[in-house]
Each structure stands twice: as C-alpha cells, then as structure tokens.
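Asker: 3D model of this:
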Amino acid sequence: MRRWRIFSDDEGTAPLEFILAGMLLLVPIVYLIVSLGLIQEQSLGVESGARHLARAIATAPDAASARDRADAVADSIVDEYGIDRDELDVAISCRPAGECPRAGATLVVTVTTRAALPLVPPVLQLDRLASVPLSASSAAKVSRLWGQG
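Answerer: Model (predicted):
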C-alpha cells in the first residue's frame, strides 16, 4: 500500500514558524507589559505625591516648615517612583479662594507629570509625543492653628 505525501516539502518548518510567530507575538506583549508597568508605577507616584504633599503642608505649623516638608516629600516621590523631576508639576490652591495655605481652609494639591514610553527616541520630540499624561489631586483641611506656633 502506497501513501501519498501531499505536503512533503514542509518538513522542518515547524521550528521556523514557531520562532517567527513567537517573536511576532512575544515582542509586542513584552513591550506592553513593560509600558503598563512604567505607567502604573508613575501613576501610583503621582497619587501618593498628591496625598502626602497635601497632608504635609496642611499639618505644618507655618509656611517655612510647609515649604521644607513639601520639598522633602517631592524629593522622596521622585526618588521612589522614578518620576522625572523636570516633568513634575505641583499646583496648590485653597478653598475658599485666597491666600494659601491659611488657617481653616481646605488645601487642594494637584500633581501632574508625563510617563514616557520606553525605547522611544528623543528625535523630533517623539519621546514627548509618546508619553502618557498623569494627574492626581488630594484635599486636606488646614489646621485652625496654622501660623500660630
């Protein structure tokens, strides 16, 4: 009995197909995982920074110590979460509007930055275009004894 081999010239192509298909699927998946991890890390940093900055400023006894505390918290956030210091923007406002911070006001701190995607070259500002904007806000009540001690 004779067996007909229809695809006799396909012998040995399975490893090549596996490598080719594996690379085509594996490289984008790894890039996606790395990118999402970077974005998640920096979004946690922005959220944590807003919360800790609001708390540090609201519990400070005066403006000078509030500034020192805010600088220490910002430096800690930059070091801990790998955020670019030049991209970090902190906005502070009070409600009701007026001098900020002040006794009895609600302090609102907004922290924004941009998470640059990995492996994007800085040619023609592509790294600026290939980045994800991140922002977080936090509110804290300033002590009624602010500036009295």
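
Asker: from now on I want contacts and neighbour counts done on CA atoms only, so please keep to that.
Answerer: Noted.

Asker: helix/strand/coil for Leu134?
Answerer: Here Leu134 is strand, with the state taken from DSSP: H, G, I helix; E, B strand; the rest coil.

Asker: shouldn't it be in contact with Ala115?
Answerer: Yes - look at Leu134 against Ala115 with C-alpha atoms under 8 Å: they come within range, at 7.1 Å.

Asker: the more surrounded of those two?
Answerer: Ala115 (23 against 19; other C-alpha atoms under 10 Å).

Asker: any idea how far that one is from Ala103?
Answerer: Separation of Ala115 from Ala103 (C-alpha to C-alpha, to the nearest Å): 35 Å.

Asker: same check on Ile6?
Answerer: Using C-alpha to C-alpha, we find Ile6 at a distance of 86 Å from Ala103.

Asker: also this sequence, please, to line up against the first:
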Amino acid sequence: MLRRRVWSDDDGNAPLEFILGGLILLVPLVYLVVALGIIQEQSLGVESGARHIARAVATAPDADTARQRADAVARAIADEYGIHPDRLDVAMTCRPAGECPRAGATLVVTIATRASLPLAPAVLGIDRLASVPVSASAAAKISRVWGDG
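Answerer: I've put the predicted structure just below:
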C-alpha cells in the first residue's frame, strides 16, 4: 500500500516538466537563430556593398564621381542592411600599387564591420565584446581610358 501511494504522488508533473524543459531548450535555440540571422544580414550587407562600390567606382567617369558614387552606395547599404554608418569601414586599393582609382588598375574594395549580438548590454563595453567581425572584398577592372572622358 505504501508503494502505491508513492507512485500516485507523481501524477500531473509531466506537463510541468515538458513546459520547463521546453523553455530551457527553446530560449537558447531562439537566441541562436536570431543571432545567426543578424550575422547573416550583416554578411550579406558587406558583400553586397563591396561588390556594388567596386562596380560603381570602376564605371565612374572620373575620381570625383567615383568618390560620390562610393559614398552613396555605402550610405544605401548601411540603410538597407541595418549597419551603423560609423561602424562601416571601406578600404579601396589598386593593383598594381599606386594611386587609386586609376586607369587600367584592378580595384579591390574591402568592407568590414562588426555584427552586434542581440541583448548585449552597453555596460562596461560588453556590447563591443559581444560582436562578430564580418568583412568582404570585391574586385573590378578599371578601364584603360578611365578619367579621360
């Protein structure tokens, strides 16, 4: 009779255990999905930005227009992909080395930023520590007659 009473005291705990176990497993999984989504969005943004800036500069008629186009594309990418404009680092180099951009060179555009993880507090710089660096590069060949027109 004592054995039957011990077993009967456990009735009704399965739904509570299911809910508690589900929450313990579900919350980190949702956080992971959201964090990976943010990192993927930022990765797509820098890749798209590098490609479009390289193309915009390579097809510009002169250096001033190229600079204006690069700035406009960088602002558009920052707005579209939710990247803070101050955290967007754009670097342009030409191969072979020399003044960049110039006629006949291969332009390499590299964009880098940091994707901040969600729910990271700005206390003691934790938000900067809880971020993932993302970067992308793209190359475009500049015409030999670039800047002559």
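
Asker: quick check: TM-score for this pair?
Answerer: After superposition, the two chains reach a TM-score (TM-score structural alignment, normalised by the length of the first structure) of 0.95; 147 aligned residues with a C-alpha RMSD of 1.1 Å.

Asker: between Ile6 and Ala103 of the first structure, which has more neighbouring residues?
Answerer: Neighbour tally, Ile6 of the first structure and Ala103, criterion other C-alpha under 10 Å: the higher count belongs to Ala103, 19 against 7.

Asker: please, which helix or strand holds that one?
Answerer: Using DSSP states H and E, Ala103 of the first structure falls within no helix or strand.

Asker: is it true that it touches Leu145?
Answerer: Yes - using C-alpha under 8 Å, Ala103 of the first structure is in contact with Leu145, at 6.2 Å.

Asker: which stretches of the first structure form strands?
Answerer: Taking DSSP state E as the test, the strands found in the first structure are 89-95, 106-116, 131-141.

Asker: which bit of the second structure covers the last one?
Answerer: Using TM-score structural alignment, the residues of the second structure aligned to strand 131-141 of the first structure are 131-141.

Asker: max-length helix in the second structure?
Answerer: Longest helix in the second structure by number of residues, with DSSP state H as the criterion: helix 14-58.

Asker: elements contacting that helix?
Answerer: helix 63-81, strand 106-116, strand 131-141 (3 or more C-alpha pairs under 8 Å, 6 or more residues apart in numbering; DSSP states H and E).

Asker: would you mark the buried spots in the first one?
Answerer: Read it as helix 63-81 of the second structure. Ala63, Ala66, Arg67, Arg69, Ala70, Val73, Ala74, Arg75, Ile77, Ala78, Tyr81 (16 or more other C-alpha atoms under 10 Å).

Asker: now the angle from it to strand 106-116?
Answerer: Orientation check (axes from the mean of the first three to the mean of the last three C-alpha atoms, to 10 degrees): helix 63-81 of the second structure against strand 106-116 gives 30 degrees.

Asker: where in the first structure does helix 63-81 of the second structure fall?
Answerer: Using TM-score structural alignment, helix 63-81 of the second structure lines up with residues 63-81 of the first structure.

Asker: just give me the mean distance for that stretch relative to the second structure.
Answerer: Following superposition, stretch 63-81 of the first structure is found to deviate from the second structure by 0.7 Å on average (mean C-alpha distance after the TM-score superposition for the first structure).

Asker: thinking again about what came up before, what residues does the match of strand 131-141 of the first structure touch?
Answerer: 39, 42-43, 46-47, 50-51, 54-55, 58, 104-117 (C-alpha atoms under 8 Å, 6 or more residues apart in numbering).

Asker: spatially central residue in the second structure, please.
Answerer: Gln42 (1.7 Å; C-alpha atoms, centre = their mean).

Asker: quick one: buried residues of stretch 139-147 of the second structure?
Answerer: Within stretch 139-147 of the second structure, judged by 16+ other C-alpha under 10 Å, the buried ones are Ala139, Ala140, Lys141, Ile142, Ser143, Trp146, Gly147.

Asker: what about it, start to end distance?
Answerer: 19 Å.

Asker: what sits closest to Ala58 of the second structure if chain neighbours are left out?
Answerer: Closest residue to Ala58 of the second structure apart from its sequence neighbours, by C-alpha to C-alpha, 6 or more residues apart in numbering: Ile142 at 4.8 Å.

Asker: list the contacts of the one you found.
Answerer: Ala58, Thr59, Pro101, Arg102, Ala103, Gly104, Ala105, Thr106, Leu107.

Asker: and the closest residue to Glu87 of the first structure other than its chain neighbours, how many neighbours does it have?
Answerer: Excluding the flanking residues, the one nearest Glu87 of the first structure by C-alpha to C-alpha, 6+ apart is Thr113, at 5.2 Å. Using other C-alpha under 10 Å, Thr113 of the first structure has 23 neighbouring residues.
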